[in-house]
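# Fold the following for me, if possible:
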Amino acid sequence: MQHWTILPILLPLLVASVMLLPPLASRINWLRIASVSTLLVLTIIAAMQVVTVIDHGSQMYVLGGWSPPFGIALVADKMSSLLVLLTCFLALTCMIYACAGHDKGGEYFHPLFLFQIMGINGAFLTGDLFNLFVFFEVLLIASYALLVHAGGKNKTQAAVHYVVINLLGSSLFLLGLGILYGTLGTLNIADMAVKISQLPQNETIIAKIGALLLLIVFGLKSAMLPLQFWLPRTYSSASAPVAALFAIMTKVGIYSIFRVFTVIFGDDAGELANFASDWLWPLALLTIAIGSLGVLASPTIKLLSANLVIISAGTLLVAAALHTELATAGALYYLIHSTLVTAGLFLLADIIAKQRGQAEDRLVNARALAQPRLIGFGFAILALTIIGMPPFSGFIGKVMILNAAESMTTRLWIWPVILISSLIALIAFSRSTSRLFWKSPNNKNTPDEKAHPYEITAITMLILGAPLLVIFGGPITDYVIQAAADLHDINVSVYPLLPEVSL
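So this is what the prediction gives:
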């Protein structure tokens, strides 16, 4: 079991590498079996890793026997283990959906998909910032190719913008890492947390510049205003399984903000303690506002779903700005909920587009759906969940974040913005439902336009996440509260990872 921490990185890497070999590269059925089997095994491993950290605490895997802070270390704590499990489950559902024929649009879909899972899992598990950069690049390179999978003018244009802006982000990432390494002499997250409070006063401003560069990079990845402009077009132009997988991509940026600005620049960072909160407050609220306007203006279901990702990112950034254990716990619960629901909406939008002919998923009058009851029921569940209507999981997540606002001044800023965004989402979904299900003519569609069983299975798995998050709300809430407590406690998140540091 000591090697389980590295398996979510190593297994997709090995399987994807084998898939590139000539005998397998052209055999689609074998590729599908290998991909689904790998992701199923990864989901089981991730679930067992969660159980392990519950029973035995955080697990550190040291590569090559080089102890931190000098060697490469992977850290599976409650927060990272939960997000790896979420990633593997989401990837499994997306791959099942892709096996309905979406993987035939271009070559190397399956190995690229697994390489992206490797990058995402590595970003969650790494214990140092340089390897965070490395895994960022792995997942981004894979996402570049997946974005243009199946070709098309819109995909190519969106990919160009996506590549350019992320190359700029990578450059800023390296610059920020260089500044912090030159100042602190280390990029190990735990070691940086110890040394940041010991910096001389004349060097704190340099470290702050490096940290602000990282905040810009993570803000770009998480679609924080004013860096959110790339997301709607990119996500709406990607193929359905790729767009659904991209629902976890912004969460990598959110996770990095929580990890870096809670552990390194948190309460024990001396003069730099919690300085990022002053920047996150206005940007988080404005991100929710711009996402809400985008939801109202969205002419298609895919764009609507993409703008909901921006709203969810803003809500999570509000929790990061609050910088309390309760806010972090609420963010973790809300992160799980929003990832599953927005992914489900991207997949459902694809089925709707195929069944409405030339109108696709545009909010205009068109022919009736081939499966209006089935699709309508799924759409209603996802809509009510993402809006935050009780008793669905969105309600619980938002209540946890709202309750984390302790002062009256904070509540006066947070409550209206989050509640109004929910009202706007309700209005947008009401309009969408009217166009899709109530104003469609009653002409019949051909049977071959019905959704493939694989597609229905994948969407059902995601939709079931909403009631399951409520049914098991007690244990899940206890888990995220403990994960947040561990993240905010330097005696848990830092010192145990540096054996040479004594309390």
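
# Only C-alpha atoms from now on, for both contacts and neighbour counts.
Fine.

# my guess is Thr250 meets Ala223, correct?
Yes: under the criterion of CA atoms under 8 Å, Thr250 makes contact with Ala223 at 6.6 Å.

# Quick check: neighbours shared by those two?
Counting by CA atoms under 8 Å, 6 or more residues apart in numbering, the shared contacts of Thr250 and Ala223 are Ala313.

# So those two - more neighbours on which side?
Counting neighbours by other CA atoms under 10 Å for Thr250 and for Ala223 shows that Ala223 has the greater number, 28 against 22.

# That one - that's part of a strand, no?
No: under DSSP: H, G, I helix; E, B strand; the rest coil, Ala223 falls outside any strand and is assigned coil.

# Which stretches in the protein count as strands?
59-62, 73-76 (DSSP state E).

# Pick the most deeply packed of those.
Stretch with highest mean neighbour count among these: strand 73-76 (a mean of 24; mean count of other CA atoms under 10 Å).

# what sits against Thr250?
Lys221, Ser222, Ala223, Ala313.

# likewise Arg259?
Arg259 neighbours (CA under 8 Å, 6+ apart): Leu487.

# in the stretch 51-200 of the chain, which spans are helices?
Under the criterion DSSP state H, counting those that start in this stretch, the stretch 51-200 of the chain contains helices at 78-98, 109-125, 129-147, 153-184, 189-195.

# and the fourth one with helix 129-147, angle?
Put simply, helix 153-184 runs at 180 degrees to helix 129-147, going by axes from the mean of the first three to the mean of the last three CA atoms, to 10 degrees.

# List the buried residues for helix 153-184?
Across helix 153-184, burial judged by 16 or more other CA atoms under 10 Å covers 155-156, 158-159, 161-163, 166, 169-170, 172-174, 176-181, 183-184.

# The nearest residue to Arg362 once chain neighbours are set aside: how many residues sit nearby?
Of all residues not flanking Arg362 in the chain, Thr300 sits nearest, at 4.2 Å (CA to CA, 6 or more residues apart in numbering). By other CA under 10 Å, 20 other residues sit near Thr300.

# so Thr300 makes contact with Ala353?
No: Thr300 is beyond contact range of Ala353, at 9.5 Å (criterion: CA under 8 Å).

# so what's in contact with the two at the same time?
Common neighbours of Thr300 and Ala353 (CA under 8 Å, 6+ apart) are Asp361, Arg362.

# how far away is Trp415 from Asp55?
Distance, Trp415 to Asp55, using CA to CA, to the nearest Å: 37 Å.

# more neighbours, these two?
Neighbour count, other CA under 10 Å: between Trp415 and Asp55, Trp415 has more, with 17 against 9.

# Let me see the contact set for the more buried one.
So, once contact is read as CA under 8 Å, 6+ apart, Trp415 ends up touching Leu402.

# Here is the second sequence; please produce its structure so I can put it next to the first one:
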Amino acid sequence: MNHWIILPILLPAIVAPVLVLAARYDLGLARALSLGTAVLALGLALGLLLSASDSSVAQVYALGDWPAPFGIVLVLDRLSALMLMLAALLSLVVLLYAVGDSDGRGRHFHALWQFQVMGINGAFLTGDFFNLFVFFEVLLIASYGLMVHGGGAQRVRAGVQYVVVNLVGSTLFLIAVGLIYSVTGTLNMADLAVKVPEVAAGDRALLHAGALLLLLVFGVKAALVPVHFWLPGTYGSTSAVVAALFAIMTKVGAYSILRLYVLAFGPEAGASALLAAQWLLPAAMLTLALGMIGVLAARSLSQLASFAVIGSMGTLLIAVGLFSAQATSAALYYMLHSTLAVAALFLIAEQVGLRRKSAGEALIVGRQFESRSLLAALFFVNAIALCGLPPLSGFIGKLLVLDAARDSASMLWIWALVLSTSLLALVGFARAGSTVFWKETVSADFRPLCAPGAPLPLVAIGVLLASLVLLTVFAGPITLWLDEAAAQLYQPSHYIDAVLGAAGGNE
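Presented below is the predicted three-dimensional model:
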């Protein structure tokens, strides 16, 4: 039994209250504890990734040694290990950015950060839907605090909308799991996969209603049309570091869709097979179109980044909605790329806004500013990646998605949409870059606008962009690994046997 599996949840759960009790008045100590925890979490995630890579079956941790499906289980496979690694890397890099300045604007920033990471990691590891709901609530409560960190009326208004939308989502989540439990008698993911094909025809309508309600809930998390409306205001109104961390939040929704609808409602689910496919693919295509139209119409860099999140989720969910191993592998590669690229864009937007003073992040012509050439170069690299232009990872990711769609009945629609929206993104980013970095007002007494000279924020942005370069350079071995992860996901019998056969798993 691999006892390390619980540590991604346990570590931040212990450190967060320590930060509240011992470091709320000492920012230096809070930074040291938080960064140290993030480094440990990254090392732990790497170890678990290697462990999952060495095993062809899922590894199970049964809390209290209670066997599934009666006890709480955590499950580690290639997919969950990949998500843990992505979350740990993003958390550490964005935390480095925050230490440059923004973490000092509120007292409990680092404690909330750790609770947020705890909820995200728990959502990726849990083996049952009730505890998925619990971890959703943990990460959402922490995200409420992080979102309004630093104050401001606009941020509070956006926070209220965010809270209301997610409270409705939580209510629907409980109703959905209640419906599913009423006809299957279980919420354990592996046990549910066994019970779904056996549901009586008369009870199948309740089962499908619960499953489609869960799709709606996960769609809210993933900013899927038509329940995407909360994201631009929320991400655009909060601080850059929080928005950058929130780049992984939408991926929690995509992960949940993959986990549920491949494991419990996949090809082996009988009359309930591929229940989500007919709804997910059209909604994902609309999400991509709307997101890229938003990129074209954006009025600020943070708004540009927010709509880029929606557009990238559309591309990702198109691949997920094809429900094949090849398409899922493409989706996972694109997810790695889009999470890092969008996070970098939010951070670049804030750095530009700090230096442009009154013009801020708005896409209007302003005066020259300090570090303009460096930030222009960073924005240029980021734009190439997000638009899907060669040679960076966005280009490879979109090629993989297009290739996976060749056997789909919707191939022509998918190809036309992905290529046309890439053009919209290119125009939108070109307009934004030329307005902010290449057009300027000049006066006789010109002096560049000054900005804080802390190097950590720029270093953090550089690390995120360097990660995209590495994702491109090592695309071959990475896609081979992702192919194996997707193949493991589409062999649910291995997952089921590992979970339901772990009666004495902690011995």
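
# okay, the helices of the stretch 51-200 of the first structure in JSON lines with distance to Glu406 of the first structure next?
As requested, those are arranged in JSON lines below (distance: least, CA to CA, whole Å):
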{"stretch": "helix 78-98", "distance to Glu406 of the first structure": "24"}
{"stretch": "helix 109-125", "distance to Glu406 of the first structure": "29"}
{"stretch": "helix 129-147", "distance to Glu406 of the first structure": "32"}
{"stretch": "helix 153-184", "distance to Glu406 of the first structure": "33"}
{"stretch": "helix 189-195", "distance to Glu406 of the first structure": "27"}
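
# Tyr454 of the first structure: which of those helices is closest?
Closest to Tyr454 of the first structure of the helices of the stretch 51-200 of the first structure is helix 78-98 (CA to CA; 5.5 Å).

# quick one, that closest one and helix 109-125 angle?
Helix 78-98 of the first structure runs at 170 degrees relative to helix 109-125, counting by the same axes, to 10 degrees.

# Mean per-residue distance, helix 78-98 of the first structure versus the second structure.
For helix 78-98 of the first structure, the mean distance to aligned residues of the second structure following superposition is 0.6 Å (mean CA distance after the TM-score superposition for the first structure).

# For burial, what's the neighbour tally of the nearest residue to Leu129 of the first structure once chain neighbours are set aside?
With sequence-adjacent residues excluded and distances taken as CA to CA, 6+ apart, Leu129 of the first structure is closest to Leu187, at 5.4 Å. Residue crowding around Leu187 of the first structure was assessed by other CA under 10 Å; the count is 22.

# quick revisit: Throw the strands of the first structure into a markdown table and include distance to Thr262 of the first structure, thanks.
Shown next, in a markdown table, are the strands of the first structure (distance: least, CA to CA, whole Å):
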| stretch | distance to Thr262 of the first structure |
| --- | --- |
| strand 59-62 | 19 |
| strand 73-76 | 16 |
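
# Of the ones you listed, which is nearest Ile33 of the first structure?
strand 73-76 (28.4 Å).

# what's that closest one aligned against in the second structure?
With TM-score structural alignment applied, strand 73-76 of the first structure matches the range 73-76 in the second structure.

# Please identify which of the strands of the first structure is closest to Val36 of the first structure.
Short answer: strand 73-76, nearest of the strands of the first structure by CA to CA, at 23.9 Å.

# Run the chain-centre distance for the closest one.
Remark: strand 73-76 of the first structure is offset 19 Å from the chain centroid, using CA atoms, centre = their mean, to the nearest Å.

# how many neighbours does Pro455 of the second structure have?
Using other CA under 10 Å, Pro455 of the second structure has 10 other residues around it.

# pretty sure it contacts Gly100?
Yes: between Pro455 of the second structure and Gly100 there is a contact under CA under 8 Å: 7.5 Å.

# Against Gly127 of the first structure, how distant is the residue nearest to Leu129 of the first structure?
According to CA to CA, Leu187 of the first structure and Gly127 of the first structure sit 9 Å apart.

# Could you do Gly270 of the first structure as well?
Taken as CA to CA, the span from Gly270 of the first structure to Gly127 of the first structure is 22 Å.

# Which one's more surrounded, the two?
Counted by other CA under 10 Å, Gly270 of the first structure and Gly127 do not tie: Gly127 has more neighbours, with 28 against 15.

# Verify the contact between Cys297 of the second structure and Ala425 for me.
Cys isn't right for residue 297 of the second structure; it's Ala. No: using CA under 8 Å as the test, Ala297 of the second structure is too far from Ala425 to be in contact (10.1 Å).

# ok, the two, which is more surrounded?
Neighbours were counted for Ala297 of the second structure and for Ala425 using other CA under 10 Å; Ala425 has more, 26 against 16.

# The first structure: which residue goes with that one?
Using TM-score structural alignment as the criterion, Ala425 of the second structure maps onto Ala425 of the first structure.

# my read: Ala451 of the second structure touches Leu354, true?
Yes: taking CA under 8 Å as the definition, Ala451 of the second structure is a contact partner of Leu354 at 6.2 Å.

# hmm, back to that, Pro111 of the first structure: which of the strands of the first structure is closest?
Smallest distance to Pro111 of the first structure across the strands of the first structure (CA to CA): 23.3 Å, for strand 73-76.

# and that closest one, what does it pack onto?
strand 59-62, helix 109-125 (3 or more CA pairs under 8 Å, 6 or more residues apart in numbering; DSSP states H and E).

# winner for burial among the ones you listed?
For those, the largest average neighbour count (mean count of other CA under 10 Å) is found in helix 109-125, namely a mean of 26.

# Relative to Gln228 of the first structure, tell me which of the helices of the stretch 51-200 of the first structure wins on proximity.
Proximity to Gln228 of the first structure (CA to CA) singles out helix 153-184 among the helices of the stretch 51-200 of the first structure, at 10.7 Å.
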